[in-house]
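Asks: sequence unavailable; structure follows:
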């Protein structure tokens, strides 16, 4: 088929190949470019061959390109789009919309397009620009699982308008009842498959699962209305430690701990509506809350192995009372007492002649006072006033751990942890097979079983304590470098300040943040 002819050249199509034949010299590349613009179906594939032909001998036929169909449909590499390229004047190809769509569909099907073919209008194609004629349906990923937990109130004092911390309304013990709702999970949803323009199914990604994190010994799981719901096996105190929910046993002492109760030791949390009478002790694995607004006078020992201690009133220790906590200590005031918290100590009013030890010690920075005694922290000490006008000696000390010594201690404790974990696993292996047959055991066998369970419990308690001690040392090392003693109003003469190995005793009234700058105290 002849495409074009003039006095100089003729263009011939044969089996979709375009040839040029020179008839007379003098036809330029610029002249040929005008022909290409008028004949968009010509696709030049060899510019070098064209140049050679125009400069060659007349009569020679040379292949220079290909003859495009009036309509081309090309499928994208990802098979999600089919695009139509119009290689001629659209008005010559299309004049009836219905016939146009039928023609496009036939061409699309010939190249394998089976899905998502669009219906076009004449206006869609009149510009001659590429037009999308089919679109695939992308797969839709499933929704991820969603987890919601019962919100536990923050264990923080309410800050009043004058800046004081109100320690009298803390919701310290968060108690729940048996079968109470604790959380739920909406399971991950399956994805919706897609399909490409060739009709091939594209698999979808299912939503990601998220685990409900809880202690299976105290919390159970059941399905309700397509959700996984967790509930309390028994009533007790709900705690969230490192994102894991658990319920601990809880007892309530309606009156005082004293003659009627004797000393109390309990594996769980204790709430005391009254006080702890002088000379008596309470030890619990969980939190301890003493609600009497008058506080505690002369109690011997108040100790929470792994939880917090909250004393709504103050402590009059008479140089006898010791309060220890595996977590934090919250108290209104303390007189002549010893307080040791593995985490922080919070005091609302004052500390008088007491020995305090924690990571951080916070005495109300609006008007709190530390007068006399010895306060030791590993990170920071905060108060409004230290010492008094009588220049009573008041020691505020920040201890800095030695990295090498700390590393040795950590290694030693980790070795003990590994040893304990092995011992617990060995003991578990002895009792686990026996559990289904407890009712069939004789008296001696049952006693052996109970003794072994008690050993496991003791070793688990020891393991928890070691792990907490390691965490404390690691936290101290991480926090090294920003230690400070903050006294917002008055630091009286007689106040002894020490950070690491650097120390001084104040000789005049001052205030501010005391810290190490270039290895020296900024006093």
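Replies: On my side now, so go ahead. Bear in mind the structure is a predicted one, so any value in this text is a computation, not a measurement.
Asks: for the rest of this, base every contact and every neighbour count on C-alpha atoms.
Replies: Will do.
Asks: isn't residue 370 right up against residue 383?
Replies: Yes - between residue 370 and residue 383 there is a contact at 6.9 Å, judged by CA atoms under 8 Å.
Asks: now do the shared contacts for those two.
Replies: Shared between the contact lists of residue 370 and residue 383 (criterion: CA atoms under 8 Å, 6 or more residues apart in numbering) are residues residue 363.
Asks: now the strands for the stretch 1-150 of the chain?
Replies: With DSSP state E, counting those that start in this stretch as the definition, the stretch 1-150 of the chain shows strands at residue ranges 2-5, 9-14, 17-22, 42-44, 61-67, 71-75, 81-86, 131-135, 146-149.
Asks: circling back: so for residue 370 and residue 383, which residue has more residues nearby?
Replies: Just comparing residue 370 and residue 383: by other CA atoms under 10 Å the higher neighbour count belongs to residue 370, 31 against 26.
Asks: immediately after the one helix or strand that one maps to, which helix or strand?
Replies: Under the criterion DSSP states H and E, the helix or strand holding residue 370 is strand 369-371. The helix or strand immediately downstream of strand 369-371 is strand 374-386, counting by DSSP H and E.
Asks: one more structure, for comparison:
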């Protein structure tokens, strides 16, 4: 009888998480094997965990089913990071970080002020995660979530437990990822105009009208605009909420340490450290988000411009039927890519300069040994030595920065573009240094980076 290992073989993936059985030769009518034979073969390979015993009979009865995955390990589930759960007034409690991103813009605009002694937040501790196991039975440790120390924000206090946060004044909540402030409120009951002028306030700012072009608002807390923002400058150390949309005309700036919530962005310039939440459209704009870009409600389309998100982009449509050029950056924003390019050029220039300086210094040293140096040559040698020291420092700094960029570029493996409807041609997709130009339309797809290749996968 032919040994089972001459007919079948097992391929194990490099990460030891999956085993696939293949058939090396066809069975003749006289040769038969049992499930126990296949199980013995599996154990000969040292595979003891995640064996799909219910599929082993199929190996013997259905040649068309091969190759067949007959064992799979369990990947570890990493722990969740600790986070600060805001508790808004009127029992509007946010139970997790994702819910905070889904808060309706109009509800946020109408959040009433908090009062002295009111509970406004609670720390949710990090979790340890669940370990996994590969097909050889080796345990794979989970990465525990990162915890954080709850600290009081402006005009808040922490209770004795160290987990609950209370307001110490009547004011307006301003929520950041790991701290909540309560600020006094500055309110304009109408449009911002010359009578009011520019605003620079240590608390939250609430404009019940529009912000015309040319005006500036600087706020230590949140900025809430009930109307439209034209090509104005809004800079907030909290979040920014614009009910009727942003019409930037390529000018002005919307900048926040928190999130941006708005209905649409047209020719706007946006830089936020948190998420960008848009309920209609992003048109011909430059948008940079340190978190996610959400544009999947209403029209939910992104057309033209450059959109950067450190995490994910969730959108209905990207581009349009006119093939308007649109660029999406995932994981690393455009500015960071430009900085990386500049440091690479600086390093190359410094290395070239170092070669020239080293050669010049060597020639001066040689001349000094043989015939001596004139006074001006001695000064030149001193200058060259100093320039060598400065150039070497420039090289070291550039190398350190490039190492930092390299580390940053490798941290966006889980970033994704989720297309809920359609992505059109002439859209450029960048994952760090990797780029893919979309040349044909795709519907209902996820775009992600895998093994150095940008993949377009159907949902």
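Replies: Cool, the structure landed. All figures in this text were calculated on a predicted structure; none of them were measured in a lab.
Asks: any idea what the TM-score comes out to?
Replies: After superposition, the two chains reach a TM-score of 0.51 (TM-score structural alignment, normalised by the length of structure 2), with 269 aligned residues with a CA RMSD of 4.1 Å.
Asks: circling back to that earlier point, of the strands of the stretch 1-150 of structure 1, which is nearest residue 290 of structure 1?
Replies: Residue 290 of structure 1 lies closest to strand 146-149 among the strands of the stretch 1-150 of structure 1, at 27.9 Å (CA to CA).
Asks: buried sites along that closest one?
Replies: Residues of strand 146-149 of structure 1 classed as buried under the neighbour-count rule (16 or more other CA atoms under 10 Å) are 146, 147, 149.
Asks: longest single helix anywhere in structure 2?
Replies: Looking across structure 2 with DSSP state H, the single longest helix is helix 334-370.
Asks: list the helices and strands it packs on?
Replies: Using 3 or more CA pairs under 8 Å, 6 or more residues apart in numbering; DSSP states H and E as the contact definition, the elements that helix 334-370 of structure 2 packs against are helix 375-409.
Asks: once aligned to structure 1, how far is the following helix or strand past the helix it packs on on average?
Replies: Counting by DSSP H and E, the next helix or strand C-terminal to helix 375-409 of structure 2 is strand 416-423. Overlaying structure 1 shows strand 416-423 of structure 2 at a mean distance of 1.3 Å from the equivalent residues (mean CA distance after the TM-score superposition for structure 1).
Asks: what's the matching range in structure 1 for whichever helix or strand comes after strand 416-423 of structure 2?
Replies: Under the assignment DSSP H and E, the closest C-terminal helix or strand after strand 416-423 of structure 2 is strand 427-431. Alignment note (TM-score structural alignment): strand 427-431 of structure 2 is matched to residues 495-499 of structure 1.
Asks: contacts for that stretch next, please.
Replies: Judged by CA under 8 Å, 6+ apart, the contacts made with stretch 495-499 of structure 1 from elsewhere in the structure are 386-387, 391-400, 483-484, 503-506, 515-516, 521.
Asks: from those residues, list just the buried residues.
Replies: The neighbour-count test (16+ other CA under 10 Å) applied to those identifies 386-387, 391-400, 483-484, 503, 505-506, 515-516, 521 as buried.
Asks: what distance do you get for residue 169 of structure 1 to residue 289 of structure 1?
Replies: When distances are taken as CA to CA, to the nearest Å, residue 169 of structure 1 and residue 289 of structure 1 turn out to be 12 Å apart.
Asks: can you check residue 260 of structure 1 too?
Replies: When distance is defined by CA to CA, residue 260 of structure 1 is 19 Å away from residue 289 of structure 1.
Asks: what of residue 215 of structure 1?
Replies: To residue 289 of structure 1, residue 215 of structure 1 is 23 Å away according to CA to CA.
Asks: now do residue 280 of structure 1
Replies: Noted for residue 280 of structure 1: a distance of 15 Å to residue 289 of structure 1, by CA to CA.
Asks: can you pull the contacts of residue 215 of structure 1?
Replies: Counting by CA under 8 Å, 6+ apart, residue 215 of structure 1 makes contact with 244, 245, 246, 247.
Asks: ok, residue 298 of structure 1 touching residue 317?
Replies: Yes - using CA under 8 Å, residue 298 of structure 1 and residue 317 qualify as a contacting pair, with a distance of 4.8 Å.
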